[in-house]
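Colleague: compute the structure for the input listed below.
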Amino acid sequence: MTATRPLIVGLGGTIRPGSSTEKALAHALRAAEQGGAETRLLGGEFLARLPVFDPRPGEASEPQQELAEAIRAADGVIIASPGYHGSMSGIVKNALDTLELTRNDAEPYFQGKPVGVIVTADGWQAAGTTLMAVRSIIHAMRGWPTPFGAALNATSGLFDEAGACREPKDAWQLATVAEQVVDFARMKAAAR
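Modeller: Down below sits the predicted model:
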């Protein structure tokens, strides 16, 4: 990474093409690009190809290796999950579990990386509890959760037909998560 072009990896979505969660993640990644970052999206289609993580020693699949390499290369990460029954989706949790492949790295998991969180849910309770669950996992995985996490209530539809946020406050939330991840990645690079 150069101090001016950090790589931000977006991880999340659902297995449903065009999900609100993946649209929100893509929106945040566009905001990161506008802030000068390079981005990479590992969305629902990618997550659906990940086998259930098996912690026993063995050969990692190609998608599992791709995920581990993407996170190793990242200067920052944005995780987006729907809020299912008060917590993150199984495919997002499986992706996070898969990062156990990095456990023996000099900088395992999210070590020293800023990690932003986006949650979409049909209600504020699920959005809030999911946000806290994901932030707790980021701490456990040695990452730096950004001070702000986006919690979006998807009950009335988040995006219009053109893919823009219906509510300015939602666009602001997504841009704020992106800005904080990019800014923290630059600060870390400057401190090296």
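
Colleague: only C-alpha atoms from now on, for both contacts and neighbour counts.
Modeller: Fine.

Colleague: residue 171 contacts residue 158, doesn't it?
Modeller: No - the criterion here is CA atoms under 8 Å, and residue 171 misses it with residue 158 at 9.5 Å.

Colleague: for comparison, sequence B:
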Amino acid sequence: MKILALSGALRRASVNTALLRAAAMLAPAGVTVDVRTLHGIPLYDGDVEAEGIPAAVTTLREAIRAADALLIATPEYNNSMPGVLKNGLDWLSRPSGEGGKLFGGKPTALVGATPGGFGTVQAQDALLSVLRAFGNDFWMGGRLMVSKAGTVFDADGQLVDDKVRAQLQQFVAGFVGFVHKRST
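Modeller: Okay, here's the model as predicted:
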């Protein structure tokens, strides 16, 4: 099984990208987690689209299409998902109708990490609203929202909190089980 893990953050030291790297290391045997970011995707502009879909969008689209499932990690900015993630999804949904073709029926799970104390519940809710429009097959068996992420990861982005590690491992295993059930 191949899971594409998409980080909604661009920062080199992103705790959300670190969370996805940790998920890749904790994935069950036989499961590959391919961590990707939205680097290189320009701001959506219809004039740019008219000239052709940017290569970074096409590359990410093909990687999502080839994956069995999608795991998205989102930061929470101002009580919602970051603009860079929404922008990436907007590009992936172009031309019109592409969002449903790409994401329709794709098993999808959401995670998120934040330095704050309330997790990423509002960002995940906002993201669900956007992805529902595409027809993703959401795994509602679990949600993972990591609070106070500065204490959970070390300076090198390594997951150092045993409780969060156990929660992440259980989350990934549950999602993999959901994807397996869908494919049988």
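
Colleague: common neighbours of residue 171 and residue 158 of the first structure, please.
Modeller: Common contact partners of residue 171 of the first structure and residue 158 (CA atoms under 8 Å, 6 or more residues apart in numbering): residue 165.

Colleague: what's the burial count for residue 47 of the second structure?
Modeller: When neighbours are counted by other CA atoms under 10 Å, residue 47 of the second structure registers 8.

Colleague: and what of residue 177 of the second structure?
Modeller: Neighbour count of residue 177 of the second structure, defined by other CA under 10 Å: 12.

Colleague: what's the match for it in the first structure?
Modeller: Under the alignment (TM-score structural alignment), residue 177 of the second structure pairs with residue 183 in the first structure.

Colleague: how near is its match to residue 46 of the first structure?
Modeller: Counting by CA to CA, to the nearest Å, the gap from residue 183 of the first structure to residue 46 of the first structure is 27 Å.

Colleague: one more: residue 54 of the first structure?
Modeller: Distance from residue 54 of the first structure to residue 46 of the first structure, counting by CA to CA: 18 Å.

Colleague: quick one: which of these two has more around it?
Modeller: Neighbour count, other CA under 10 Å: between residue 54 of the first structure and residue 46, residue 46 has more, with 20 against 12.

Colleague: in the helix or strand where the more buried one lies, which residues are buried?
Modeller: Assessed by DSSP states H and E, residue 46 of the first structure sits inside helix 44-49. The neighbour-count check on helix 44-49 of the first structure (16 or more other CA atoms under 10 Å) flags 44, 46-48 as buried.

Colleague: dump those residues into a markdown table; add distance to residue 17 of the first structure as well.
Modeller: Supplementary listing: the buried residues of helix 44-49 of the first structure in a markdown table, determined by distance: CA to CA, whole Å:
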| residue | distance to residue 17 of the first structure |
| --- | --- |
| 44 | 7 |
| 46 | 11 |
| 47 | 12 |
| 48 | 11 |
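
Colleague: between these, which sits nearest residue 120 of the first structure?
Modeller: residue 44 (14.0 Å; CA to CA).

Colleague: residues in contact with the closest one?
Modeller: 12-17, 22.

Colleague: which members of those residues occur in strands, if any?
Modeller: residue 12 (DSSP state E).

Colleague: quick one: buried ones out of the contacts of residue 44 of the first structure?
Modeller: Listed as buried from the contacts of residue 44 of the first structure are 12-15, 22; burial here means 16+ other CA under 10 Å.

Colleague: want to throw these into a markdown table with distance to residue 104 of the first structure?
Modeller: Formatted as a markdown table, these follow (distance: CA to CA, whole Å):
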| residue | distance to residue 104 of the first structure |
| --- | --- |
| 12 | 24 |
| 13 | 28 |
| 14 | 29 |
| 15 | 30 |
| 22 | 30 |
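
Colleague: now flag whichever of these is closest to residue 35 of the first structure.
Modeller: residue 22 (19.8 Å).

Colleague: mind telling me what that closest one corresponds to in the second structure?
Modeller: Checking TM-score structural alignment: residue 22 of the first structure goes with residue 17.
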